[in-house]
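Colleague: below are the sequence and a predicted model for it; my questions follow.
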Amino acid sequence: MNRYLAGSVVMSLLLLVYLGFAVVYASILLQDDNLIVNIMGVALLVLPLLGAWGLVAEWRFGAASSRLRALLEEQGLVPDFPRTIGGRALREEASQLFPQFQGEVEAAEEDWKAWFRLGLAYDACGDRRRGRWAIRRAIRLERIYS
């Protein structure tokens, strides 16, 4: 198990413990006779539901993106960005390579591989939000066309 997966498992377990405490406290509030306290209990139940939904969505994203990355690695298509000693991509060098990946997407907008590689390029350039968006797009395209 790599350190990123181990960290994700630990953080997920901590979140589940927190959500469990929130549900227990909400159930205590719901047993009170005061209407305002009951409303607070219902509101407190919404937070664990949202948290659980977010946790499941992130784990699904992680599993799908790992699966697609493994498929690209089998084909030797994962881009190799220059990295620091600590393993982070060098943003300036990644930015110079970025137009290549953007061009691949423009040439084949329905190719999940191009979108996934673009997502990795965005991430290497420091734009994690757009990187995740592009990888989500790759996941959707792979499900549709594969």
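Modeller: That came in fine, so what should we check first? If you're wondering where the values come from, they're calculated on a predicted model, not measured in any experiment.

Colleague: CA atoms for contacts and neighbours, from now on please.
Modeller: OK.

Colleague: can you name every helix or strand that the helix or strand hosting L118 contacts?
Modeller: Using DSSP states H and E, L118 maps to helix 112-124. When contacts are defined as 3 or more C-alpha pairs under 8 Å, 6 or more residues apart in numbering; DSSP states H and E, helix 112-124 sits against helix 91-107, helix 128-145.

Colleague: next one for the comparison:
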Amino acid sequence: MRRGLLPALAVTALLAIYVWAIAGRGVALLNTGEPVGIALGAAVLAIPLLVIWLIWREWSLAAHVQRMADELAASDELPVDDLPRSPGGRIDRAAADEAFALARTKAEAAPEDWRAWYHLAFAYDAAGDRRRARATLRHTAKLHGRAAG
């Protein structure tokens, strides 16, 4: 089993319980028949829909990233975490910045190469910019989808 799968499933299960509870409250408000209750019920039901969409979006990205990782591993191109670390396990910032600059240059030189963007996403992560790493993975997934077909 992949390392992060069990925690992701646990969080998804907790969110499913949350969605069920909130949806129940929304339906109860709709059933009051009162205009305010109906308006609040409709607003409350928007929350579970948003949560379901966000969960689907994240699981879809995770599955796509895994397919890309499997493809890169098969061709021996998967990024390797070989950056120097402190005794506490933190990545050396200067080394991460240097690796990031190299990955960014390669991605800019090949804007349609999903492999270069995949490496850039992991360079962002190593440099500590998780938000840009995730956005870059989304971009990478789009490029990979276009390349596949």
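Modeller: Right, received. Where do you want to start? Keep in mind the model is a prediction, meaning the values are calculated, not measured.

Colleague: what range in the second structure does the helix holding L118 of the first structure sit on?
Modeller: Under TM-score structural alignment, the match for helix 112-124 of the first structure in the second structure covers residues 114-126.

Colleague: give me the residues contacting that stretch.
Modeller: Residues outside stretch 114-126 of the second structure that contact it (C-alpha atoms under 8 Å, 6 or more residues apart in numbering) are 72, 79, 91, 96, 99-100, 103-104, 106-107, 110-111, 130, 132-137, 139-141, 143-144.

Colleague: out of those residues, which are buried?
Modeller: 91, 96, 99-100, 103-104, 106-107, 132-134, 136-137, 139-141, 143-144 (16 or more other C-alpha atoms under 10 Å).

Colleague: the helices and strands packed on helix 112-124 of the first structure: which one's closest to G41 of the first structure?
Modeller: G41 of the first structure lies closest, by C-alpha to C-alpha, to one member of these: helix 128-145, at 33.9 Å.

Colleague: would you mind getting the average deviation of the closest one from the second structure?
Modeller: Here the mean offset of helix 128-145 of the first structure against the second structure after fitting is 1.1 Å, by mean C-alpha distance after the TM-score superposition for the first structure.

Colleague: look through the second structure and tell me its longest helix.
Modeller: As assigned by DSSP state H, the longest helix anywhere in the second structure is helix 35-74.

Colleague: and the angle from it to helix 114-126?
Modeller: 110 degrees (axes from the mean of the first three to the mean of the last three C-alpha atoms, to 10 degrees).

Colleague: just the buried positions in helix 35-74 of the second structure, please.
Modeller: 37-38, 40-42, 44-45, 48, 55, 61-62, 64-65, 68-69.
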